[in-house]
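**Student:** heads up, no residue letters with this:
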């Protein structure tokens, strides 16, 4: 069997390990799904009337506006769980045991990444379903839905590799749970909940040039038909760059551990 075949087989085994972990310990998965749903309901029904009037259209318009930001927050929340699981594996000795076995080293991290992306896609599907039930009305074509799903999956890949690297770098699971927290805050400091032109100058500059804003604007444009402009290629570039750099960082830390 070739090296590539062995790596693919071992990666498949590690992916099944992660998916079984999600099934056996559903509390974390439920928490990662429920938290974004609560935020969605909170912003729509508590703040949506006032914030919706600010963007024009009231609560109905605000539901459409806020969904992309909540989706990215959901992905960042799931990435926090990934960082914790990676740190747990590193501190409980299972990685040392894997290294005594004839398996591909890369497969261990691949299992975490793919398992997390599956979790994020399922969570996003549930969140979109709830959003549709409370008034979210996208007008995207099938192609635009596929493009939005692809962009979200690319973002999930990027943020998951970053979470893996942070988990590897953390000395214990408790520290790993705090490391990705800034990622959850970034949608608030972008165009996730209010347009950037309503912010003070310094904050508006940061909001417009941080990575989450072009991703949210692209998702919003694909799903709702708003203007995308140059946000599309910028969003893809951010996701690809973060994924590549985070992968190299995680690989370096893992090989040195």
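**Tutor:** Received it, and whenever you're ready, just let me know what you need. Predicted model, so just to flag it, every value in this text is computed and none were measured. Numbering: from 1, shown residues only.
**Student:** going forward, measure contacts and count neighbours with C-alpha atoms only.
**Tutor:** Noted.
**Student:** What are the boundaries of the strands in the chain?
**Tutor:** Secondary structure of the chain (DSSP state E): no strands present.
**Student:** contacting residues around residue 45?
**Tutor:** Contacts for residue 45 (C-alpha atoms under 8 Å, 6 or more residues apart in numbering) come out as residue 59.
**Student:** got it, and the one 3 residues further on?
**Tutor:** Contacts of residue 48 were listed using C-alpha under 8 Å, 6+ apart, and they are 58-59, 62-63.
**Student:** again, only this time at 6 Å
**Tutor:** Residue 48 makes contact with 59, 62, according to C-alpha atoms under 6 Å, 6 or more residues apart in numbering.
**Student:** measure it to residue 132 for me?
**Tutor:** Residue 48 sits at a distance of 15 Å from residue 132 (criterion: C-alpha to C-alpha, to the nearest Å).
**Student:** count of neighbours near residue 100?
**Tutor:** By other C-alpha atoms under 10 Å, the residues close to residue 100 number 8.
**Student:** gap between it and residue 94?
**Tutor:** According to C-alpha to C-alpha, residue 100 and residue 94 sit 10 Å apart.
**Student:** same deal with residue 205?
**Tutor:** From residue 205 to residue 94 the distance is 45 Å (C-alpha to C-alpha).
**Student:** okay, the two: which has more neighbours?
**Tutor:** Neighbour comparison, residue 205 and residue 94: the larger count goes to residue 205, with 14 against 11 (by other C-alpha under 10 Å).
**Student:** could you measure the more buried one against residue 234, distance?
**Tutor:** Applying C-alpha to C-alpha to residue 205 and residue 234 gives a distance of 16 Å.
**Student:** do residue 36 as well
**Tutor:** 25 Å.
**Student:** out of those two, which sits in the busier spot?
**Tutor:** Under the criterion of other C-alpha under 10 Å, the comparison of residue 36 against residue 234 puts residue 36 first, with 21 against 17.
**Student:** dump the residue contacts of the more buried one.
**Tutor:** Residue 36 touches residue 74, counting by C-alpha under 6 Å, 6+ apart.
**Student:** 7 Å instead?
**Tutor:** Residues counted as contacts of residue 36 (C-alpha atoms under 7 Å, 6 or more residues apart in numbering) are 70, 73-74.
**Student:** Below is structure B, check it against A:
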């Protein structure tokens, strides 16, 4: 069996292992998924009229729902990948990685299984939150098929990038609790972005944070694709952030995995 066939076979095995873990322990996924769903319902039905008036949409919840949902989809990616950091940390600290190192398997398949499994789980979570948004009134009547495909591609690429970052966080964490804490910025950053209010409506001290971070250009690009708003340079910025974070997470994880015997 050649190296490529071995890598594909072992990566498939590791993917199946991680999907079985998700099925056996659904509480973590459910807890992480409930955060964006509850925020969606809270901001639409409790604050929706006031927030809509604040962004110039009139006192109409549906206007704010259209503004909010793209940001919540990106926030869902950030919250779901926390589970990846915890899962990787558990493997690193409970000895299973050490056991895998002694077996005749493709070394890269261990990380690839985590990454592919996490991306699949994240896309399913995003689809669920999107379905909740549609159920409470979100509509994207102006988006073409190409724009829908581009939006799905952006969400997938963003999920891949944050997953690699989460893998790195999990590998350097001493335990699962620390991994969960280290990955919390993946939830907090969307709160200081254009997900809930426009950047220029924020206090001055927060505007640079909101503007120069990965979530804001991705959110604005997703809004442009689904709602027909102006994308401008945000598309290229979002793509650049995705590629940069994915490469950073990949080389970080690979470096730690190759040198850490624990």
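**Tutor:** Arrived safely. All figures in this text were calculated on a predicted structure; none of them were measured in a lab.
**Student:** most centrally placed residue in the second structure?
**Tutor:** When C-alpha atoms, centre = their mean is applied to the second structure, the residue found nearest the centroid is residue 77 (2.2 Å).
**Student:** Touching, residue 44 of the first structure and residue 63? I think so.
**Tutor:** Yes: using C-alpha atoms under 7 Å, residue 44 of the first structure is in contact with residue 63, at 6.0 Å.
**Student:** for the longest helix anywhere in the first structure, the distance to its chain's centre please.
**Tutor:** Taking DSSP state H as the criterion, the first structure has its longest helix at helix 58-91. Taking C-alpha atoms, centre = their mean, to the nearest Å, one finds helix 58-91 of the first structure lying 5 Å from the centre of the chain it belongs to.
**Student:** again with stretch 196-213 of the first structure
**Tutor:** 20 Å.
**Student:** what stretch of the second structure does that stretch fall on?
**Tutor:** Aligned by TM-score structural alignment, stretch 196-213 of the first structure falls on residues 199-216 of the second structure.
**Student:** Give the aligned equivalent of residue 106 of the second structure in the first structure.
**Tutor:** In the first structure, residue 106 of the second structure lands on residue 104 (TM-score structural alignment).
**Student:** Run through the residues that contact that match.
**Tutor:** Contacts for residue 104 of the first structure were tallied using C-alpha under 7 Å, 6+ apart; they are 7, 10.
**Student:** how does it look with 10 Å?
**Tutor:** Each residue near residue 104 of the first structure by C-alpha atoms under 10 Å, 6 or more residues apart in numbering is listed here: 3-4, 6-11, 98.
**Student:** Looking at those, state which has the most neighbours.
**Tutor:** Within the contacts of residue 104 of the first structure, residue 11 tops the neighbour count with 23 neighbours, counted by other C-alpha under 10 Å.
**Student:** now the closest residue in space to it that isn't next to it in sequence: how far from residue 33 of the first structure?
**Tutor:** In this structure, residue 11 of the first structure finds its nearest non-sequential neighbour in residue 107, 4.1 Å apart by C-alpha to C-alpha, 6 or more residues apart in numbering. Distance of residue 107 of the first structure to residue 33 of the first structure, computed by C-alpha to C-alpha: 26 Å.
**Student:** More neighbours: which of the two?
**Tutor:** Using other C-alpha under 10 Å as the criterion, residue 107 of the first structure and residue 33 rank with residue 33 on top: 23 against 20.
**Student:** Matching residue 124 of the first structure against the second structure, which residue comes up?
**Tutor:** Using TM-score structural alignment, residue 124 of the first structure pairs with residue 126 in the second structure.
**Student:** Now the longest helix of the first structure: buried residues?
**Tutor:** 58-91 (16 or more other C-alpha atoms under 10 Å).
**Student:** same thing with stretch 40-51 of the second structure?
**Tutor:** Within stretch 40-51 of the second structure, the residues scored as buried using 16+ other C-alpha under 10 Å are 40-41, 43-44, 48-51.
**Student:** just stretch 233-251 of the second structure next, same as before
**Tutor:** Across stretch 233-251 of the second structure, burial judged by 16+ other C-alpha under 10 Å covers 234-235, 237-239, 241-243, 245-246, 248-250.
**Student:** repeat for stretch 134-149 of the first structure
**Tutor:** Neighbour-count burial for stretch 134-149 of the first structure [16+ other C-alpha under 10 Å]: 136, 140, 144-145, 147-149.
**Student:** again, but for stretch 144-164 of the first structure
**Tutor:** 144-145, 147-149, 151-164.
**Student:** Read off where stretch 59-67 of the first structure ends up in the second structure.
**Tutor:** Mapping stretch 59-67 of the first structure onto the second structure (TM-score structural alignment) gives residues 61-69.
**Student:** Sorry, slip of the keys, the one I care about is stretch 161-178 of the first structure.
**Tutor:** Aligning stretch 161-178 of the first structure against the second structure (TM-score structural alignment) gives residues 164-181.
**Student:** contacting residues around residue 96 of the first structure?
**Tutor:** Contacts of residue 96 of the first structure by C-alpha under 10 Å, 6+ apart are 89-90, 257.
**Student:** closest to residue 28 of the first structure among these?
**Tutor:** Here the nearest of these to residue 28 of the first structure, counting by C-alpha to C-alpha, is residue 89; it sits at 16.2 Å.
**Student:** Tell me the counterpart of that closest one in the second structure.
**Tutor:** By TM-score structural alignment, residue 89 of the first structure lines up with residue 91.
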